[in-house]
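**Student:** turn this into a structure:
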Amino acid sequence: MTQGVQVAAVYVRDQDEALAFYVDKLGFLVHTDVRNGDYRWLTVQHPDQPSFQLGLLLPGPPVHDEATAQALHAMVAKGAMPALVLEVDDCRAAYERMRALGVEFTQEPVDRYGTVDAGFRDPSGNGWKMIQTRG
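**Tutor:** Alright, predicted model coming up:
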């Protein structure tokens, strides 16, 4: 039996803002963008990983009540959600390119553990680590 993770989600404060960030600044592609009433299922994928999608979801109905949605928004904005990891061939070059596009970095590239890594946030506050592929 084959198993694997197909979609992992991050909570965002605004799906259009998140979509622009992930597509225009990180180079992801839109995979699915459908609506069912007020609910929007929006996923993107990295061009080098076609079998994996990242869901850009709003906390709230139908999954959460309003109080839970507000708490999740606050946690994301404070950077309290787990960090996501983006693997790149050249961390310093990706840092310069993304910084020029307006990405908010929380850590400049640093040499450690035999590689280079940097930290950034999406517009909703979700934390990312960008790690250079070991080579």
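
**Student:** alpha carbons only for contacts and neighbour counts from here, please
**Tutor:** Fine.

**Student:** buried ones in stretch 38-48?
**Tutor:** Using 16 or more other Cα atoms under 10 Å as the test for burial, stretch 38-48 gives L42, T43, V44, Q45, H46.

**Student:** run this one through as well so I can compare:
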Amino acid sequence: MTNIALAYSPITVDDVDAAIPFYRDGLGLEVVNDVAYDGHRWVSFGFPGQPGLSLVVSDPTAGRSPEDGEALQRLVVKGSGPGPYVFTTTDLDATFEKLREFGAEVLQEPKEQGWGPRDAAFRDPSGNHIRLNQV
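**Tutor:** Below you'll find the predicted structure:
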């Protein structure tokens, strides 16, 4: 049987430097790689307890054609880029308070969802929709 696992998930941001503290300090992820090439930057974050899985933030034109990068940039700036990006946490209330104190834009305070988990929602500094589910 062949095993398949997710290695990384990209998130496009309009400012990589502003994204680092949100994902590192706000969500508690670890910077595992920081690569600059040809005027672009890719920063990989690791998940404690999930070796081999990374979240990679980069600017809209990193690794894309100029046209695709410009189209993605417009979506990111409007807050309508890809997503939502859903994370899980064992303590939703503590993670929510940490992100709120960190200054993240709150979209939804923690609440029970009729369709599933207790969750909350934020926007990262670039406007990406981030959801947190209690596990």
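
**Student:** TM-score for this pair?
**Tutor:** In this superposition the chains share a TM-score of 0.87, using TM-score structural alignment, normalised by the length of structure 1; 132 aligned residues with a Cα RMSD of 1.7 Å.

**Student:** still on that earlier bit, which of the buried residues of stretch 38-48 of structure 1 fall within helices?
**Tutor:** Secondary structure from DSSP state H places none of those in helices.

**Student:** looking at those, which is nearest D33 of structure 1?
**Tutor:** Of all the buried residues of stretch 38-48 of structure 1, L42 has the smallest distance to D33 of structure 1: 4.5 Å, by Cα to Cα.

**Student:** surely the closest one is in contact with G55?
**Tutor:** Yes: L42 of structure 1 is within contact range of G55, at 5.8 Å (criterion: Cα atoms under 8 Å).

**Student:** roughly how far is stretch 60-70 of structure 1 from the heart of the chain?
**Tutor:** Relative to the chain's own centre, stretch 60-70 of structure 1 is displaced by 20 Å; criterion: Cα atoms, centre = their mean, to the nearest Å.

**Student:** what's in contact with it?
**Tutor:** With contacts defined as Cα atoms under 8 Å, 6 or more residues apart in numbering, stretch 60-70 of structure 1 is touched by Y39, L58, P59.

**Student:** what lines up with W128 of structure 1 in structure 2?
**Tutor:** Under the alignment (TM-score structural alignment), W128 of structure 1 pairs with I130 in structure 2.

**Student:** please report how far its match lies from F22 of structure 2.
**Tutor:** Between I130 of structure 2 and F22 of structure 2 the computed distance is 11 Å (Cα to Cα, to the nearest Å).
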